[in-house]
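Visitor: Provided below are the primary sequence and the corresponding predicted coordinates.
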Amino acid sequence: MRVLAAMSGGVDSAVAAARAVDAGHDVVGVHMALNRNPSALRTGSRGCCTIEDSLDARRAADLLGIPFYVWDLSESFVADVVDDFVAEYAAGRTPNPCVRCNEHVKFAALLDKGIALGFDAVATGHYARVERGEDGRAQLHRAADQLKDQSYVLAVLDADQVEHAMFPLGDAPTKAAVRAEAQRRGLPVASKPDSHDICFIPDGDTRGFLRDKLGEDPGEVVDVDGTVLGRHAGTYGFTVGQRKGLGLDRPAADGRPRYVLSISPVQRTVTVGPAERLAVGALTALDPVWSAPEPGGVVEVYAQVRAHGEPVPAVAELVGGELRVQLRTPLTGVAPGQTVALYDGTRVLGSATIAATTPA
């Protein structure tokens, strides 16, 4: 097969490309230039898509003896990931930019361009597996290493995208084993630290980034009975389930910590309360995407709402394009804007964007 290997400049994508070469595929490496600041440099283990990363990717491709190109996908990245991130927070929701990047950039813009150029598949360094079912169709599954499993952020892929996806690290036992393999291969990124946090906010100050984009929009922090407990500079600085940085003027009467329960950008209020009020028993989600056949009627599933969150048993039903999920085990801190991924065992069935929740 002709394989387009997405090379971020990190150890995972380098080893994934190497494994694709070992498998006998005709591999071409490509680094996605997503950062519009050409002088951007990595700070510690934060950020990605910098000049340093593109040079690391090129060195790895040279060592593997494969062609290498840099593709400018920054326009798509800004429109579909960064602008979406800002708009979602402005609306009081909590987006996952990694999910949006996989959906719109890595497996839409990149894959579409690759297919147009005659490639059969895109290989990435994600920890997930693609297996063939009895019907011969590709299925997306969790990785062998549950600690590194990234199937949640890939749950936005549809069936056709999964058909053209390749995850060579899916059977890797641990990240340490991948680093050891990179060392044996002589890849210069073998000991390179992982990137953390949001790649386009390399200093990790999400609230400051949003303040620069949206400006200050002060309002009140209130208790569940409407009592004003403090003030804030913008509702975008909060997310459901948050405990720290609430800016409260006085402690709770019972001395227990408070958490963000809801956010209302229109009223410019942030409501806080005790932990038990965070429990969610059901949720409604929109814009479902299916990597497995679309379910008909009520189905038993496992639902996951965070990249490394615990999957819980649930019942799901698609009603008029709206996904309704009844959780058999309540979850806490579930926020509109998050992605809910549905599983059948290790297999990803699909995902949708949470629009509303119901208390347990």
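Guide: Great, that's in hand.

Visitor: only C-alpha atoms for contact and neighbour calcs from this point on.
Guide: Fine.

Visitor: ends of stretch 129-148, how far apart?
Guide: From its first residue to its last, stretch 129-148 covers 12 Å (CA to CA, to the nearest Å).

Visitor: could you say what helices and strands the longest helix along the chain packs with?
Guide: Counting residues, the longest helix found in the chain (DSSP state H) is helix 51-64. When contacts are defined as 3 or more CA pairs under 8 Å, 6 or more residues apart in numbering; DSSP states H and E, helix 51-64 packs onto helix 11-22, strand 26-33, strand 68-72.

Visitor: Use this one as the comparison:
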Amino acid sequence: MPAEVGQKPKIAVAMSGGVDSSVVACLLAEAGYDLVGFTAWTLNGPGKCCNDALINAGRVCQTLGIPYDTVDLRGEFAHYVMDYYNQSYEAGLTPNPCVECNRFVKWEALIDYTLNTLGCDLMATGHYGHLVHQAQTTRVYKAADARKDQTYMMARVYPKDLRRTIFPLAHATKDQVFAYAQAKDLPTAFSKESQDVCFILNGQQHYLNSVFGPKPGPVVDMETGDILG
């Protein structure tokens, strides 16, 4: 932990509704830290980042006996992630929405909420990465579980935000996390993982069609460039 927060900082645990952040909350609670769990509300409707996440995270906090809060970041998510995603495809580029979400939503917005609304000193997450807090900077290193390492997705997170972050799972493997959750009988102990883009529920092609729709234009020969009609 960064030296400036002291030995027993108040910690906000970013709860995704999955097993990783649930285990983080349990580990820190057992270590005696003053905690509050919270979840970012990023989308309307069903899905991992919406209703399910709020319900599951709330159940875990209730089980652990720690307070639970939510923060409405639907506007930020729509602007920094979904608009960016749509505009990138419209321009013929390949977007990386998770990198932008980490930078602007999961870190910049949540660190601000952690410090200024919840009155906490640090934010803990269930990410697989290793942070080394030095005197003048914070460095990101790979997690012990190379299969689950998420440091690539943190490449654009501001150092000032990482400075107020801890990764309690830095030295854990996914198998150990599941085993711990099951041993503690956490509500999310058998939750399934998702590798999909959270706001795309029915496939990318369906999503892009719903955003852009069909557009009229000439029929072009791809080999010659001739307009056929």
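Guide: Structure's in. What do you need? Fair warning: this is a prediction, and the values are worked out from it, not measured in the lab.

Visitor: So after superposing, what's the score?
Guide: The TM-score (TM-score structural alignment, normalised by the length of the second structure) is 0.87; 214 aligned residues with a CA RMSD of 1.7 Å.

Visitor: follow-up on the earlier one: mind checking which of the helices and strands packed on helix 51-64 of the first structure is nearest residue 155 of the first structure?
Guide: Between residue 155 of the first structure and these, the shortest separation by CA to CA is 19.2 Å, and it involves helix 11-22.

Visitor: Now do the closest one against helix 51-64, angle only.
Guide: Between helix 11-22 of the first structure and helix 51-64, the angle comes out at 20 degrees (axes from the mean of the first three to the mean of the last three CA atoms, to 10 degrees).

Visitor: ok so, going back, and the longest helix of the first structure against the second structure, how far off on average?
Guide: Once fitted to the second structure, helix 51-64 of the first structure is off its aligned match by 1.1 Å on average (mean CA distance after the TM-score superposition for the first structure).

Visitor: Can you list the neighbours in contact with that helix?
Guide: The contact list for helix 51-64 of the first structure (CA atoms under 8 Å, 6 or more residues apart in numbering) reads 7-10, 14, 18, 21, 29, 31, 33, 38-42, 67-68, 70, 187-189.

Visitor: Same check on stretch 106-126 of the second structure?
Guide: Outside stretch 106-126 of the second structure, the residues within contact range by CA under 8 Å, 6+ apart are 5, 9-15, 20-24, 36, 40, 71, 73, 157-158, 161-162, 164-169.

Visitor: For PyMOL, write the select line for the buried members of the contacts of helix 51-64 of the first structure.
Guide: Burial among these is assessed by 16 or more other CA atoms under 10 Å; the matching PyMOL selection reads:
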select buried, resi 7+8+9+10+14+18+21+29+31+33+41+42+68+187+188+189
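
Visitor: Same list, the helices and strands packed on helix 51-64 of the first structure, but as JSON lines with distance to residue 149 of the first structure please.
Guide: Shown next, in JSON lines, are these (distance: least, CA to CA, whole Å):
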{"stretch": "helix 11-22", "distance to residue 149 of the first structure": "13"}
{"stretch": "strand 26-33", "distance to residue 149 of the first structure": "23"}
{"stretch": "strand 68-72", "distance to residue 149 of the first structure": "27"}
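
Visitor: what sits against the counterpart of residue 17 of the first structure in the second structure?
Guide: By TM-score structural alignment, residue 17 of the first structure lines up with residue 25 in the second structure. By CA under 8 Å, 6+ apart, the residues touching residue 25 of the second structure are 13, 35, 37, 61.

Visitor: Can you say which of the contacts of stretch 106-126 of the second structure are buried?
Guide: Buried among those (16+ other CA under 10 Å): 10-15, 20-24, 36, 40, 73, 157, 161-162, 164-169.

Visitor: Just name the closest of the contacts of residue 25 of the second structure to residue 142 of the second structure, please.
Guide: Nearest to residue 142 of the second structure, judged by CA to CA, of the contacts of residue 25 of the second structure is residue 13 at 20.9 Å.

Visitor: Look up how far residue 304 of the first structure lies from the alignment partner in the first structure of the closest one.
Guide: Applying TM-score structural alignment, one finds that residue 13 of the second structure aligns to residue 5 in the first structure. Going from residue 5 of the first structure to residue 304 of the first structure by CA to CA gives 28 Å.

Visitor: And residue 183 of the first structure, by the same measure?
Guide: 34 Å.

Visitor: Tell me which of the two has more neighbours.
Guide: Ranked by neighbour count (other CA atoms under 10 Å), residue 183 of the first structure and residue 304 place residue 304 first, with 21 against 16.

Visitor: from memory that one sits against residue 342, does it?
Guide: Yes. Applying CA atoms under 8 Å as the test, residue 304 of the first structure and residue 342 come out as touching, 6.6 Å apart.

Visitor: ok, which stretches of the second structure are strands?
Guide: Per DSSP state E, the second structure carries strands over the ranges 10-14, 34-41, 68-72, 122-124, 130-133, 138-141, 165-166.

Visitor: roughly how far apart are the residue nearest to residue 25 of the first structure when sequence neighbours are not counted and residue 115 of the first structure?
Guide: Counting by CA to CA, 6 or more residues apart in numbering, residue 1 is the residue found nearest to residue 25 of the first structure once chain neighbours are left out, at 5.2 Å. Using CA to CA, residue 1 of the first structure is found at 12 Å from residue 115 of the first structure.

Visitor: what number of residues lie near the spatially closest residue to residue 188 of the second structure that is not a sequence neighbour?
Guide: Leaving aside its chain neighbours, residue 188 of the second structure sits nearest to residue 19 (5.2 Å; criterion: CA to CA, 6+ apart). Here the number of neighbours of residue 19 of the second structure (other CA under 10 Å) works out to 28.

Visitor: Same question for residue 137 of the second structure.
Guide: The number of residues packed near residue 137 of the second structure is 12, by other CA under 10 Å.

Visitor: got a list of what it touches?
Guide: 159, 163.
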